[in-house]
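[1] Need a 3D model of the sequence below.
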Amino acid sequence: MSDEEVKNRAEKYIRGMEERLKKVPPFFIEKYRKIYDLAQQYTQDAKYYLEKGDYITALVDIVYAEGLLDSIVFNENTNLELQIPKKVFVAGTFDIIHPGHIELLKEASKYGLVYVAVARDKNSEKVKGRRPINDENHRLEVIKSIRYVYEAFLGDENDFLKSVERVRPDVLFLGPDQKVDENKLIDELKKRGLESVQIIRMPQRISTYAHSSTSSIIQEIVKRYCNKKDDDIRE
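    Okay, here's the model as predicted:
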């Protein structure tokens, strides 16, 4: 086999592997995290060696990645080619990230790929009656780094539902404390041609983190430090 043939085969396998990785359902990724991460790493290694002109190593790496992914497919008796992950829409301020936020996103990921619209500063202030501690770009970057999140972006400043229209999700996932009238929301979605969106609300906070909230964290900081000297706070 010539170098050009090896290169073409490696390129073909890498493209195919990248597409297969996108089709792995979130709950499989969570269940087989180490295997999935290794498959991703070997795929990235294959791309690296392909760019360096080491086509044999690229081919070996991508074949190994395929073997890892096949082990998940075999164990779950599934066909990734038939898997079409659902889109799950989540929106929120996500100011000071705490375990309750992580549990919300983890729960949402059980239904599909999680798309998060991070509230703009002015909208968050309007709803909560105070400015966020962290600005919108800061909050967006933190959310992007959470493994349960497939994609995150800043929400629309004037119309919350424009963010929903942008994603066109299968599921709109609400937190237990989000003050949303679900019936009105359904009506508004229908007006925009999104009548097939399923609304699912997380029934309650996970008991372990039932008292986790941004407000409680802020209150605790104030309680500890509001009457202390600057030197005490720095310590």
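
[2] contacts, neighbours, all on C-alpha from now
    Fine.

[3] can you pull out the helices in the chain?
    3-22, 26-31, 33-52, 55-76, 99-109, 121-128, 136-144, 160-167, 182-191, 214-225, 230-234 (DSSP state H).

[4] Can you redo those as JSON lines, where the extra columns are distance to Ile84 and mean neighbour count?
    Output for these, formatted as JSON lines (distance: least, C-alpha to C-alpha, whole Å; neighbours: other C-alpha atoms under 10 Å):
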{"stretch": "helix 3-22", "distance to Ile84": "9", "mean neighbour count": "16"}
{"stretch": "helix 26-31", "distance to Ile84": "11", "mean neighbour count": "16"}
{"stretch": "helix 33-52", "distance to Ile84": "18", "mean neighbour count": "18"}
{"stretch": "helix 55-76", "distance to Ile84": "15", "mean neighbour count": "18"}
{"stretch": "helix 99-109", "distance to Ile84": "14", "mean neighbour count": "20"}
{"stretch": "helix 121-128", "distance to Ile84": "34", "mean neighbour count": "15"}
{"stretch": "helix 136-144", "distance to Ile84": "22", "mean neighbour count": "18"}
{"stretch": "helix 160-167", "distance to Ile84": "15", "mean neighbour count": "16"}
{"stretch": "helix 182-191", "distance to Ile84": "23", "mean neighbour count": "13"}
{"stretch": "helix 214-225", "distance to Ile84": "35", "mean neighbour count": "13"}
{"stretch": "helix 230-234", "distance to Ile84": "51", "mean neighbour count": "9"}
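
[5] one more to put side by side:
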Amino acid sequence: MSESKVYELDRLAETLESEKSKGRKVVLCHGCFDLMHPGHIKYLQAAKKMGDVLVVTVSPDRYVDKGPGRPVFDERLRAESLAALECVDYTAVNQWPTAEETLRRLKPDIYVKGQEFERLEDKTGKIQKEYQVLQEIGAEMRFTHEIVFSSTELINKYIKD
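    As a prediction, this is how the structure comes out:
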């Protein structure tokens, strides 16, 4: 069942155009989502409340920069796991190192990040570039204020030997 919510990006762009033509507000979340945890679930549930359609894109395996042995789960499995959540309407695997081109193609109404990005700062500089694209396409950036966990810290603390 969840596999039916996993789309290729071009097909998803067409689907979202149709959703928007019906007056539905499209919300996009993007990330690695390597180890699903309660923080992810709360974040996605909060994002869903900001619009009508929740889309989640995952970083492709080749661009995950979380350290050796990551991602733990491959891109397809991560997308399918997200699709299994009731609050998620569509998932896809991003094809680029950042979400910039995905934002341009999918044109969400709202792009949602966790509160840890609220100052538009991160050590990679990705959030600043994504914000610039949102300005280009006329989309809004919003932030959730849910419990935050780090998958990397959880893996290092509880799973690695």
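
[6] Once they're superposed, what TM-score comes out?
    For these two chains in superposition, a TM-score of 0.71 is obtained (TM-score structural alignment, normalised by the length of structure 2); 133 aligned residues with a C-alpha RMSD of 2.5 Å.

[7] Put together JSON lines for the helices of structure 1, with distance to Phe89 of structure 1 on each row.
    Converted to JSON lines, the helices of structure 1 look like this (distance: least, C-alpha to C-alpha, whole Å):
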{"stretch": "helix 3-22", "distance to Phe89 of structure 1": "18"}
{"stretch": "helix 26-31", "distance to Phe89 of structure 1": "14"}
{"stretch": "helix 33-52", "distance to Phe89 of structure 1": "23"}
{"stretch": "helix 55-76", "distance to Phe89 of structure 1": "26"}
{"stretch": "helix 99-109", "distance to Phe89 of structure 1": "8"}
{"stretch": "helix 121-128", "distance to Phe89 of structure 1": "18"}
{"stretch": "helix 136-144", "distance to Phe89 of structure 1": "14"}
{"stretch": "helix 160-167", "distance to Phe89 of structure 1": "7"}
{"stretch": "helix 182-191", "distance to Phe89 of structure 1": "13"}
{"stretch": "helix 214-225", "distance to Phe89 of structure 1": "21"}
{"stretch": "helix 230-234", "distance to Phe89 of structure 1": "39"}
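
[8] right, and those - which one's nearest Gly92 of structure 1?
    With C-alpha to C-alpha as the measure, helix 121-128 is the member of the helices of structure 1 nearest Gly92 of structure 1 (8.5 Å).

[9] Identify the residue spatially nearest to the residue sitting nearest the centre point of structure 2, adjacent ones excluded.
    Centroid-nearest residue in structure 2: His30, 1.8 Å away (criterion: C-alpha atoms, centre = their mean). Using C-alpha to C-alpha, 6 or more residues apart in numbering and skipping residues adjacent in sequence, the residue nearest His30 of structure 2 is Thr57, 4.8 Å away.

[10] re earlier: do you know how far the residue nearest to the centre of structure 2 is from Leu134 of structure 2?
    Going from His30 of structure 2 to Leu134 of structure 2 by C-alpha to C-alpha, to the nearest Å gives 13 Å.

[11] And for Glu80 of structure 2?
    Taking C-alpha to C-alpha, one finds Glu80 of structure 2 at 26 Å from Leu134 of structure 2.

[12] can you tell me which residue in structure 1 aligns to the residue nearest to His30 of structure 2?
    Thr57 of structure 2 maps onto Ala117 in structure 1, with residues paired by TM-score structural alignment.

[13] so who does that match touch?
    Residues in contact with Ala117 of structure 1 (C-alpha atoms under 8 Å, 6 or more residues apart in numbering) are Phe89, Val90, Ala91, Gly92, Ala152, Phe153, Leu154, Gly155, Ser163.

[14] got it, and Pro60 of structure 2?
    By C-alpha under 8 Å, 6+ apart, the contact set of Pro60 of structure 2 is Cys32, Glu75, Val93, Asn94, Gln95, Trp96, Pro97.

[15] Tell me which residue of structure 1 lines up with the third one.
    For Val93 of structure 2, the aligned position in structure 1 is Leu154, judged by TM-score structural alignment.

[16] if I pick its match, what's in contact with it?
    Applying C-alpha under 8 Å, 6+ apart to Leu154 of structure 1 gives the contacts Ala117, Val118, Ala119, Arg120, Glu136, Asn137, Leu140.
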